[in-house]
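In: Model the following, please.
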Amino acid sequence: ILIVYISFSYFPPTKISFSENRLRLPPDSNDLKKLSPGDPCEVLSKAKEGEPLAWWRATAKMFKGEFYVVEYEVSTQGNNYSEIVPSDKIRCPNTNPPLTFSSFKRIEIFVGRDLQEVCSNPANHKDFKRTTGATIVRYDAQKESLVIISDNEATIRRVQILSDMHVRTLRAKSKLVLETEKVHKQLERMKVNQTSKYLEKFTVKTELMGLAIGAHGSNILKAREVPGITAIEVEDDTCTIKVFGD
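Out: A predicted model of the protein is given here:
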């Protein structure tokens, strides 16, 4: 099944079975110099206002600079319709076959759950996608893998060569994000220490830390709501709880 999305359109996504599909990949080149009057061509147009653009079969009739006169056959009775179109709206007939399931190449790269956050951001795959020529690069949380899809076998080979480097780059970005968050927390802690007048700290036995913090930190959250409390810090490695107040 193909799911077709039409850009800049209010039309909902449409499901099309491969057996009924007439979608084709665009031609590799479009040399309009090969086009002569009377030759078949295809024109990017729409049957009526409100419909999406599509490539319609037509016949080239006359050329004038960057503009072309084309003629559509709009009915089985032979009624024709002529139109003047610019060069970016006309192409030679697309000889590529309709898409099939085997038209798409797919490869998965395991990256692990620790990179889920950085992998879920499409912007982090922009350079990798451009370098490899991949059509789609997305993260599959269930498989903890990057999924790369392309219609070109050469793209899959480039992905296999460059995937290790891309994963290392993602891991470096993830580490940078964690370090940035750590520095931010340290700065917030310093700010609290400077503005708070009072500090009370105490140590809890390791086996009692869960009770002290509460389920999902519920006790800490409630304590922070007490009037006069400016901050509460929990140091897991030393089982120390610090309470700041004004």
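
In: When you work out contacts or count neighbours from here on, use the C-alpha atoms and nothing else.
Out: Fine.

In: Secondary structure element for Glu200, which one?
Out: Glu200 is part of strand 198-203 when elements are defined by DSSP states H and E.

In: following that strand, which helix or strand comes up?
Out: For strand 198-203, the following helix or strand on the C-terminal side (DSSP H and E) is helix 209-213.

In: So what's the gap between that following helix and the chain middle?
Out: In terms of CA atoms, centre = their mean, to the nearest Å, the centre of helix 209-213 is set 41 Å apart from its chain centre.

In: quick one more, to check against the first:
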Amino acid sequence: MDDPNVEVLGPHGAYYKATVVDINGEEVTVRYEGEWCADTRVAMTGVRLPPCSNIPLPTEYAEAAEVEVFDQLMGAPHAAFWKATVKMSKGDFHVVELVGVQVSGGENIFPSDKVRPRNTNPPITSKSLHKVEIEVPEDIRDYARMESVHKPFKKAVGSTSCVYNPDTRKLVLIV
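Out: Model prediction:
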């Protein structure tokens, strides 16, 4: 799978890491990190960009700070970002109250590497990402089906996603 480039709103208000593999009007097709389900079409209104990755995360949070906790809660199929409020911090651990989620026991204590400031990015729009399709010649279509062969090309063109669509016989790039 490509590196996740979006976060998709799921049940209970959690955001799951995913990669956009196609754009269809006001919807995008995403592939979830861990590939725990088939590629899924979702409305752009439930998809946001992750926060800027070159800003270091704080190790301490003030009481009542709005944060997100990255964990697999409530029987979720994969880890996701859950809205929370910091109740207390001690050293590298934070006691949080999850927003709209009921958990029992010690599940509300998280290390700093699982906590980040609340992502305030708005939902993506049709102007956030662009799709480019490249016709694949017949003699290399079998080769194009192998996902791993696209990584150097993806990197060279600065694409966030590069997948072969066997139905259209095209390489789909998301930039």
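
In: What is the strand holding Glu200 of structure 1 packed up against?
Out: strand 240-245 (3 or more CA pairs under 8 Å, 6 or more residues apart in numbering; DSSP states H and E).

In: and the angle for the strand it packs on with strand 198-203?
Out: 160 degrees (axes from the mean of the first three to the mean of the last three CA atoms, to 10 degrees).

In: mind listing what's buried in stretch 168-175 of structure 2?
Out: Buried positions in stretch 168-175 of structure 2, judged by neighbour count with 16 or more other CA atoms under 10 Å: 169-175.

In: who's in contact with Val111 of structure 1?
Out: Taking CA atoms under 8 Å, 6 or more residues apart in numbering, we find Val111 of structure 1 in contact with 144-146, 167.

In: how does it look with 6 Å?
Out: Counting by CA atoms under 6 Å, 6 or more residues apart in numbering, Val111 of structure 1 touches Ser145.

In: how close does it sit to Arg189 of structure 1?
Out: 33 Å (CA to CA, to the nearest Å).

In: mind checking how far Ala223 of structure 1 is from Gln186 of structure 1?
Out: 21 Å.

In: ok, now Leu176 of structure 1?
Out: From Leu176 of structure 1 across to Gln186 of structure 1, the span is 15 Å (CA to CA).

In: And for Ala47 of structure 1?
Out: Taking CA to CA, one finds Ala47 of structure 1 at 63 Å from Gln186 of structure 1.

In: next one: Ala54 of structure 1
Out: 57 Å.

In: Lys242 of structure 1 now?
Out: Applying CA to CA to Lys242 of structure 1 and Gln186 of structure 1 gives a distance of 14 Å.

In: Can you mark which positions in the helix ranked longest in structure 2 are buried?
Out: Secondary structure assigned by DSSP state H gives helix 151-157 as the longest helix of structure 2. Under the neighbour-count criterion of 16+ other CA under 10 Å, helix 151-157 of structure 2 has Lys154 buried.

In: And the contacts of the very next helix or strand once past it?
Out: As assigned by DSSP H and E, the chain's next helix or strand after helix 151-157 of structure 2 is strand 161-165. With contact meaning CA under 6 Å, 6+ apart, strand 161-165 of structure 2 is reached by 145, 154, 170-174.
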